[in-house]
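Novice: Quick one: sequence plus predicted model below, questions after.
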Amino acid sequence: MPDRNPSALDFLLTRRSCPAQTLTTPVPDHDQLETILTAAARSPDHGKLEPWRFIVLGRDALQVVADALPAAGRRLGIPQDKIDKPVKTYGGAHLAVVVVFSPKTSEKVPKIEQTYATGGVCLALVNAALASGFGANWLSGWFSHDRDFIHEVFGLAAHETVAGIVHIGTASRTPPDRPRPDLTAITDWSRA
């Protein structure tokens, strides 16, 4: 049995993401980010397949994303306001990590389990960044699901998709809390 860790439990009970637009510098340096990514990669992984990989986007790469969004949005018929919002977010961002779902062929581990594992990595990445004293937010967006965009801008292979884009930085203000799930409404205790 692991030792009781009340600090970790308190962190999990009080954690909250920071809106990406409120994140500023400083951002984690290389060593700090390597530690955060290492923690994220310790997520449960049935079959030890590692069906994910990371792409670190610094300031220049984030500007490339922002610059590519208008043309992609027009090509897809996205309303202008839904193009402008991510242009502003990515154009003003300083660090983000693309979590790439990169499934492996396996007779033992179905693709859906690999998908769930990659989602766990996204959450672990957010929590590791928060536990390191940084703000973080897990985003996606219309462009992250567009095959042409993710191939051209992120260099994803044909079998890969974006599981999430985690923005990391210093929170410029305390993130707002939000209503949390009603545990009684989502839990069946009848078989306990």
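Specialist: Arrived safely.

Novice: all contacts plus neighbour counts: C-alpha atoms, from now on.
Specialist: Will do.

Novice: Specify the helix with the largest residue count in the chain.
Specialist: Identified as the longest helix of the chain according to DSSP state H is helix 111-131.

Novice: tell me what it is packed against?
Specialist: helix 30-40, strand 96-101, strand 135-139, strand 161-171 (3 or more Cα pairs under 8 Å, 6 or more residues apart in numbering; DSSP states H and E).

Novice: now that helix, how far from the centre of its chain.
Specialist: Here the centre of mass of C-alpha atoms in helix 111-131, compared against the chain's by Cα atoms, centre = their mean, to the nearest Å, lies 8 Å away.

Novice: Rebuild the helices and strands packed on helix 111-131 as TSV, extending it with mean neighbour count and distance to Leu125.
Specialist: Output for the helices and strands packed on helix 111-131, formatted as TSV (neighbours: other Cα atoms under 10 Å; distance: least, Cα to Cα, whole Å):
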stretch	mean neighbour count	distance to Leu125
helix 30-40	15	5
strand 96-101	24	9
strand 135-139	24	9
strand 161-171	24	8
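
Novice: I'd like those written out as CSV, with distance to Asp146 added.
Specialist: Conversion of the helices and strands packed on helix 111-131 to CSV gives the following (distance: least, Cα to Cα, whole Å):
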stretch, distance to Asp146
helix 30-40, 25
strand 96-101, 14
strand 135-139, 15
strand 161-171, 9
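
Novice: Below is structure B, check it against A:
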Amino acid sequence: MSHNLPDELPAALAMLDSRRSVPARQLTGPAPDEPTLLRLLRSAVRVPDHGKRTPWRFLAIRGEARHALGERLAARGIERDPHAGEAAVEKDRLRFSHAPLVVTVIARLGPDEKIPEQERLLSAGCVCFALLQAAQALGFGAQWLTGWPAYDTEVAHWLGLREHEHIVGFLHIGTPKLEAPERERPDPRELLTEWTP
């Protein structure tokens, strides 16, 4: 059975082809309200999940909590590097202050007799990407960021992560202040090879 490309690109593919990250600094309010956020998450969790483990969960950071976390990050950044310059400290202070909503995607890993940890981690990564797509589909801008706070044990403690939990990404979501510019994308023809026995 062969499938030929239709003359008109399906809307779903057109949306995938137009997906782009909006820098967190270019995001402002309004953010998705609670019903809209739950709708976005309903789409985001429709990812491959071998063994139906649900190896991820979400933590919302919004309102004044963003600024309080920024103050802690600034202090923690100085603890990590006492010689940090003012610009680096200020970057940490404002890290969560731009977008009105930050959804932290947390991978729930640990021992599992059947499903390798790598597969569960990849599933959590798929959730991040699906959330980016869902946000754009509803007219919001979003950016998936990590940085040192995603890997710092003290930050994990502040955010209530449990044993075997890891931050996969901070998804900054809001209303774009401007249209994100397109950037050059890789050519799939240069990435595709054929295996032959």
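Specialist: Yep, it's here. Bear in mind the structure is a predicted one, so any value in this text is a computation, not a measurement.

Novice: ok so, going back, residue range for the longest helix of the first structure in the second structure?
Specialist: Alignment of helix 111-131 of the first structure against the second structure: residues 117-137, by TM-score structural alignment.

Novice: Mean deviation, the matching stretch versus the first structure?
Specialist: When the first structure is overlaid, stretch 117-137 of the second structure sits 0.5 Å from its aligned residues on average, using mean Cα distance after the TM-score superposition for the first structure.

Novice: in that stretch, what counts as buried?
Specialist: Neighbour-count burial for stretch 117-137 of the second structure, with 16 or more other Cα atoms under 10 Å as criterion, is recorded at 117, 120-136.

Novice: And the helices and strands packed on helix 111-131 of the first structure: which comes nearest Arg4 of the first structure?
Specialist: Judged by Cα to Cα, the one of those that comes nearest to Arg4 of the first structure is helix 30-40, at 19.1 Å.

Novice: Just list what that closest one packs against, helices and strands only.
Specialist: So helix 30-40 of the first structure, by 3+ Cα pairs under 8 Å, 6+ apart, packs with helix 111-131.

Novice: can you list the residues that contact the helix it packs on?
Specialist: Applying Cα atoms under 8 Å, 6 or more residues apart in numbering, the contact partners of helix 111-131 of the first structure are 11, 15, 17, 36-37, 39-46, 51-52, 99, 101, 103-104, 135-138, 163-164, 166, 168.

Novice: One more: stretch 21-32 of the first structure?
Specialist: Taking Cα under 8 Å, 6+ apart as the rule, stretch 21-32 of the first structure contacts 89, 92-95, 134-136, 167-173.

Novice: one more time with 10 Å
Specialist: Counting contacts by Cα atoms under 10 Å, 6 or more residues apart in numbering, the residues outside stretch 21-32 of the first structure that touch it are 33-38, 58, 85-86, 88-90, 92-96, 129, 132-137, 167-175.

Novice: ditto for stretch 152-169 of the second structure
Specialist: Residues contacting stretch 152-169 of the second structure (Cα under 10 Å, 6+ apart): 55-59, 61, 69, 72-73, 76, 80, 102-111, 121-122, 124-125, 127-129, 143-151.

Novice: redo that, cut-off 6 Å
Specialist: Stretch 152-169 of the second structure is contacted by residues 104-110, 145-146, 150 when judged by Cα atoms under 6 Å, 6 or more residues apart in numbering.
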